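In: Sharing a model prediction with you, sequence too.
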Amino acid sequence: MTDELAKAQAALEEARRAQLEAEARIAELEASAQRAAKDTPPPAADDANPAEAPPVAERFEEAPAAPVPADPDQPAEPGASVAPTAESGPLDADAVALVRAGYAFEGPALEMGALVNGAPDAETQVRIPLAMVNRHGLIAGATGTGKTKTLQVLAEQLSAAGVPVFAADIKGDLSGIATPGESSEKLLARTAGIGQAWEPRAAPVEYYALGGVGHGVPIRATVLDFGPTLLAKVLGLNATQESSLGIVFAYADDQQLPLVDLKDLRELLLWLTGDGKEELRRLGGISTQTAGVILREITAFSEQGADRFFGEPEFDTRELLRTAADGRGIVSLLEVPGVADQPALFSTFLMWLLADLFEDLPEVGDIDRPKLVFFFDEAHLLFKDASKDFLAAIVQTVRLIRSKGVGIFFVTQTPKDVPDDVLAQLGSRVQHQLRAHTPDAEQALRATVRTYPRSGYDLGEVLTTLGIGEAIVTVMDERGAPTPVAWTRLRAPQGSMDPTPDDRIQATVQASPLLATYGEAVDRESAYELLQARMREAEQAEQDAEARKAAEDEAARLEAQAERARRSGGRSGGSSGGSGGASGGGNVITDFLGSRSGQAMIRDIVRGVFGNRRR
C-alpha cells in the first residue's frame, strides 16, 4: 500500500512540475507577444528552435500513456501502460490511487479486470471480495455488451474457489464454460494489457432441464412441496383465494390425496365443485365461485407449460451444492427453452428453488466464501407481470437468504428492470454500456447514474461510450462499504465463448450420476387416480340406483297386471258357470297367470330383475 501511495505521490509531483513549467512557458510566450506588438525583435532564444518547446497543451496531448484504441476490444500493447494522469483519462493521479487502494482487499477476491483511465492500467486491479458475494449483485447492460461473458468470468472463478454455481442458460451460449477456450493473438494482447495471465480452462458442469424438456437432468417438484402460499403468489390470487387454496391443500392432506402435479390439484377442485359439493360445503370458507376462479387460474398456468415442472421424482435442491473431486464447485446450468414465452414457469421454478434452499439450509452468518451463488440471466422475466405479493416474496427471499450463505446476481438490460426494493439489496454493480436512443432510454440512463456513488466520471457520458467488455463497477468492500466507482476493462473467460456442441452436452448428461435418480418420470397413484376411482364408484352407484328403480317399476307394473288378470278371471268364472266349464274356454293367459304355475313364474321374473335370484 505504501509503495502504491508513493507512486501516486510521485505522479502528482510530476504533474505539478509540468504545470509550473507550462505556466512559465505561457508567461514567456505572452511577454514575447507583447514585444512583437511593439515591433521589438524577440530574443534569439525564442526563435532558436520552436519545435524543441511546443505549447504545453500539445505536450499534455502527447502524454506517454498508451492511446485509447479505436476498437474498444483492442487493448494497448503489453507493457505500454503507464500511470494515468489527468491528461490521459478522466481520473487524476489521486483518484487513481484511491481506486487502487479501494480494491486492495486482504482476503480472497474475484478478479474483475483492470481500471481504464484513457488506457488500461494493469497495476490497478478491480475485484470483488469473495466473502461479500453473498451480498448479491447486478450485471446490467444493453444487448451485446458482454453481460453473459461477465457472468461466465465470475462463475469460472467461483468454481475455481470451490463455490458451486447455478445459472439459467437462457440463450444457450453459457454452456461454453464446460469447454476450454481457444487462444488468439488478439485475446492474448487484450488479456496481457489488463494483467490477466490467460490460459484455457473448462469448469465442471452439470446440465439440467425443466421436466426433462431439452438437454439435461430433469428437474421436477410436487405441488404439495411447492405449497399453497407460493402457488397462490404465482397464480396471482388475492388473500381470500389464497386462504381457500390453503383449505383445499389441508383437505387433500386429511383425505390422504397426494398432490403431485397440477393434474391432481385440478381434479380435486373439479371434484369439490362437482360430485364432492357436499364436501366443499362441509369445509366451509370456500365458495363455489372462489373454487372456480382458482381452477381457471390453474388451467391457464398449466397451458403456459407448468405441467412439465410438477411431478416426481422430486428434485433435491441440495444437489446444487456439490463440488467436483478436485474441490472445484460444480456449475449447474439450467436449459430453459422458450422462457420468454413462459415467464410464469421461469418465475415459478426460481422462487421454488430459492424457497426450498432457504428452508433446508442452516444459518451460517458471515462466512469467508458463499455456499452457493445464483445467476439469474434475463432477470426482467422474473419480475414481468408479477403481483405485489410475489414481488414481496422475492424481496424477502433476497434479504434473508444471505444468512444461509447464498448469493444472487441478477443479469438484465437496465437496472430499471429490477424493482427498487430488490435493487437496494444488491451490493455489487457491474454496469455495461447503456444506449439512450429514445426518451425512455434516456430517462433510464439518468436513473442509473443517480444510483452510483459520487465519482470523477461524467457517468451520463461514460455509460454510453463504454466498449464491449468494459463496465462501470462498484462493489461492497470487506467492511461493507461501497468501493470507488471504476471504469473497468473486464477479464476474458477461460472457457469457450461459443456454446458447447450438443453431442458433448448429451455425453455429459448421460454420464451424470444424477440421471439414474431423476431421469425417468414416476406416475404413482395420487389424487387424480384416487378421485377418478371415487367418481367411477359414484357413477356406478348412480347407475345401480337407476337400475333398481327401473326394476322396481317393472315389478310393480307386472304385479298390477297380474292382479288385474286375477280379478278379471274371477269375474269371468263366476258369471259363466257351467258353460265356461263345459267349453273349457275363458282367457288362457289370464287363467295361466292366475294359476299356481303362473304365480311362480311372476316371482322368478321379479327376482331376476332385482338380481337376487337364488342360485
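Out: Received it, and whenever you're ready, just let me know what you need.
In: Going by C-alpha atoms from here, please, whenever you check contacts or count neighbours.
Out: Fine.
In: G594 reaches S568, doesn't it?
Out: No: counting by Cα atoms under 8 Å, G594 does not reach S568; the two are 9.8 Å apart.
In: so what's L187 closest to, chain neighbours aside?
Out: A492 (7.9 Å; Cα to Cα, 6 or more residues apart in numbering).
In: what's near enough to touch that neighbour?
Out: By Cα atoms under 8 Å, 6 or more residues apart in numbering, the residues touching A492 are 149, 153, 187, 191, 198.
In: A strand includes the third one, no?
Out: Spelled out, it's L187. No: assessed with DSSP: H, G, I helix; E, B strand; the rest coil, L187 is helix; it does not lie in a strand.
In: Tell me where the longest strand sits in this structure.
Out: The longest strand of the chain (DSSP state E) is strand 120-129.
In: I'd like to know which elements the helix or strand just after it is packed against.
Out: Next along the chain after strand 120-129, taking DSSP states H and E as the criterion, comes strand 137-140. Under the contact criterion of 3 or more Cα pairs under 8 Å, 6 or more residues apart in numbering; DSSP states H and E, strand 137-140 touches helix 147-160, strand 406-412, strand 428-431.
In: and here's the other structure:
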Amino acid sequence: MSESSHESGETTAADAADAADLIVAGYAFTGPALDLGALLWDGTCLPDHQIRIPLSMLNRHGLVAGATGTGKTKTLQLIAEQLSANGVPVFLADIKGDVSGISAPGVPGEKVQERARDVAQDWRATGHPSEFYSLGGIGPGIPVRATVTSFGPVLMSKVLQLNQTQEQSLGLIFHYADSKGLELIDLKDLRATVAFLVSDKGKPELKGIGGLSTVTAGVILRALTAFEQQGATEFFGEPEFDTSEFLRTAADGRGTVSVLELPAVQDKPQLFSTFLMWLLADLFNDLPEVGDLEQPKLVFFFDEAHLLFNGASKAFLDSITQTVRLIRSKGVGIFFVTQTPKDVPADVLAQLGNRVQHALRAFTPDDAKALKATVKTFPNSEYDLEELLTQLGTGEAVITVLSEKGAPTPVAATRLRAPQSLMGPIDGAALDQAVKASLLYSRYAEPVDRESAYEKISADQAAAEAEAEAAAAAAEAEKQAKEAEKAARSAPKPDPSLAEQVVGSGLFRSLARSIGTQLGREISRSLFGTAKRRR
C-alpha cells in the first residue's frame, strides 16, 4: 500500500476502504465478464470485491507470469474453462502435460471448499468438451500435420534462418514446383527438388529466372538436415490439418478446448515455434477481418512461452510481433504463460493488455533485477508492488486488464478462484480413449504418402538413368564390334599347309592342264579329300 500520513487509525482505515472501493469500481463492467477472484487489500481477502475481465477484451492478448509453483497453470485453466462455458473455443499448448484435466470434473476437497468460501465462488465440479492433439503424431493425440507447400517459402525461410538471397532462391524453388505440378508435401519432396535443380538435367529449368547456385542449394540442404534433426520430419505431411477444427463448439454450445500435448517435444523448441508460426499464419490468412467483437472467436494459451523465444532468430521475432499485432482484428486472442515478463520480447509484451502476475522470488541479484523490471511494466498503483510480489501466496496474483473502453484497470492484488475441472492430468488410458473416440481421429490419424515431388523426380531420374544405361550398353557393344572388325582386318594370314603349297604351285597347275589323265583326276580328288572312287 502506498504510504500517506494520517491523524488517526480510524482515518487510515476509512481511506483504505475508499482505496479498495476505488480499485474494485474499475472492474464493474456492464457486459459479460470472466470472474478471476476477490480483491486482496491490506492482507485481507474481500469476497464482495470481485475482480473480473471483460469477455470482449480477451482478443487484446495477455500475459500470465510468475515463479515456478505459484499457480500459473491453474490460472490458465480457470480462464480457459470460463471461456469454454461462454461458447468461446480455446487452444491450450500443454508443454508439461498437466492441463489435460480440463476435460474432467474437478475433485472436491477441503482446500477447494476453503478457497471457494474466501472468494465467494459457487464451485461445482465441471469438465469441458476437449480434443487432444500432437505434433505429427509425436506423443498421444490426433496428429497435426502441414504440407511444405502450405507452409510456404516465407515461413520456411524464417524457420531455416536463411538470408534474403537464400530466401529468394527458396521462393524460386517453390515457384518451379508449383508451375511443374510437383507437390511439396513433406521435407523429402523439398530436398529432392533442390537437389534436382542443381543437377545437370535440372540447371536449365531456372536459368531464365535467375537460377539456383550450388552454394545456396548447399546451405538450404544443410539447414533442412538440421531442421529434420529437431523432429520436423513428422510435422510435415498429409493429411494436412484444417485449422478451422480449432474453432468448433460442442453440441451444447460450449467452446471446444483443443489441448496440444507437447511433453514429447519440449526439448525441440524449433518444432514448437514452427507449429506456432504456421498455425497463426494459417488462421490469419483464412479468417476475415471482424474488428472488436462481443467475444473472441478463439483464444490461445501458450504455456512455457520462453521456449518460443529462447534463441529465436530476428526473423521469427518479427513474424510473431507482427502476427500478435494484427490477428486481434481477426477475433483471436493470445495469452503467453511464462515465469517473468522479460521472457517475452518487448515488442510482443507491448501488445499484451491483460496481465496476471503471480509471485516472484528475489533470491539472487538477477531475481531482484527481474523483480524491479516487472514492477515497471505495471501502471501506478496503491500497492508497493516490489514488496507485494514477493509475498503473494500460491493462487494469488497482481492483476490489471483492459476495461470495456480499452483503458487499463487499477492494479488489483487478487486471490484467484479455483478451477472447476480436474487440477492435474488425466491418466494415460483415459487420454488414449478420448483421442480414439474423437470423430477427428479417423480423419487425421493415419499418415498418407501419395505421389509427390520426391516420387516424380525419382521416377524421372530412374527413367533417365535406365535410358542412359541402355545407350551406354549399345555404345559399348558397337565399340566392341568395331574393334573386333578392325582386329580381323589387321590380323596376319596363317602359313599355308603342305597341300595348299602343292596345289598352288606352278608345277601342279601345269601338270593338271597338260596331262588331263585319269591319274591326274584321281590325285586331284584325293588331295581335296573327296570320297569318290575312280570308275
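Out: Received it, and whenever you're ready, just let me know what you need. Everything numeric here is computed off the predicted structure, so don't read it as measured data.
In: Need the TM-score from the superposition.
Out: After superposition, the two chains reach a TM-score (TM-score structural alignment, normalised by the length of structure 2) of 0.90; 502 aligned residues with a Cα RMSD of 2.4 Å.
In: thinking again about what came up before, would you mind putting the helices and strands packed on strand 137-140 of structure 1 into CSV with distance to M535 of structure 1 alongside?
Out: Output for these, formatted as CSV (distance: least, Cα to Cα, whole Å):
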stretch, distance to M535 of structure 1
helix 147-160, 52
strand 406-412, 47
strand 428-431, 57
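In: Could you pull out the strands in structure 1 for me?
Out: Going by DSSP E, structure 1 shows strands at 109-116, 120-129, 137-140, 165-169, 205-210, 217-219, 331-335, 372-376, 406-412, 428-431, 470-474, 486-490.
In: Would you mind finding the match for D254 of structure 1 in structure 2?
Out: Alignment note (TM-score structural alignment): D254 of structure 1 maps to S179 of structure 2.
In: and Y383 of structure 2, what pairs with it in structure 1?
Out: Looks like Y383 of structure 2 aligns to Y457 there (TM-score structural alignment).
In: Surely its match and L91 touch.
Out: Yes: in this structure, Y457 of structure 1 is within contact of L91 by Cα under 8 Å, at 7.4 Å.
In: Looking at those two, which has the bigger crowd around it?
Out: Taking neighbours as other Cα atoms under 10 Å, Y457 of structure 1 and L91 compare with L91 leading, 22 against 16.
In: Skip the chain neighbours and tell me the closest residue to the more buried one.
Out: Closest to L91 of structure 1 by Cα to Cα, 6+ apart is G456, at 6.0 Å.
In: could you point out the longest helix in structure 2?
Out: helix 453-490 (DSSP state H).
In: mean deviation of that helix from structure 1?
Out: Compared with structure 1 after the fit, helix 453-490 of structure 2 shows a mean deviation of 1.5 Å (mean Cα distance after the TM-score superposition for structure 1).
In: residues in structure 2 aligned with stretch 384-399 of structure 1?
Out: Going by TM-score structural alignment: stretch 384-399 of structure 1 matches residues 310-325.
In: Could you do stretch 544-557 of structure 1 as well?
Out: The aligned range for stretch 544-557 of structure 1 is 470-483, by TM-score structural alignment.
In: Give me the distance from the matching stretch to the chain's centre.
Out: Relative to its chain's centre, stretch 470-483 of structure 2 lies at 54 Å (Cα atoms, centre = their mean, to the nearest Å).
In: just stretch 75-92 of structure 2 next, same as before
Out: Counting by Cα atoms, centre = their mean, stretch 75-92 of structure 2 comes out at 23 Å from the chain centroid.
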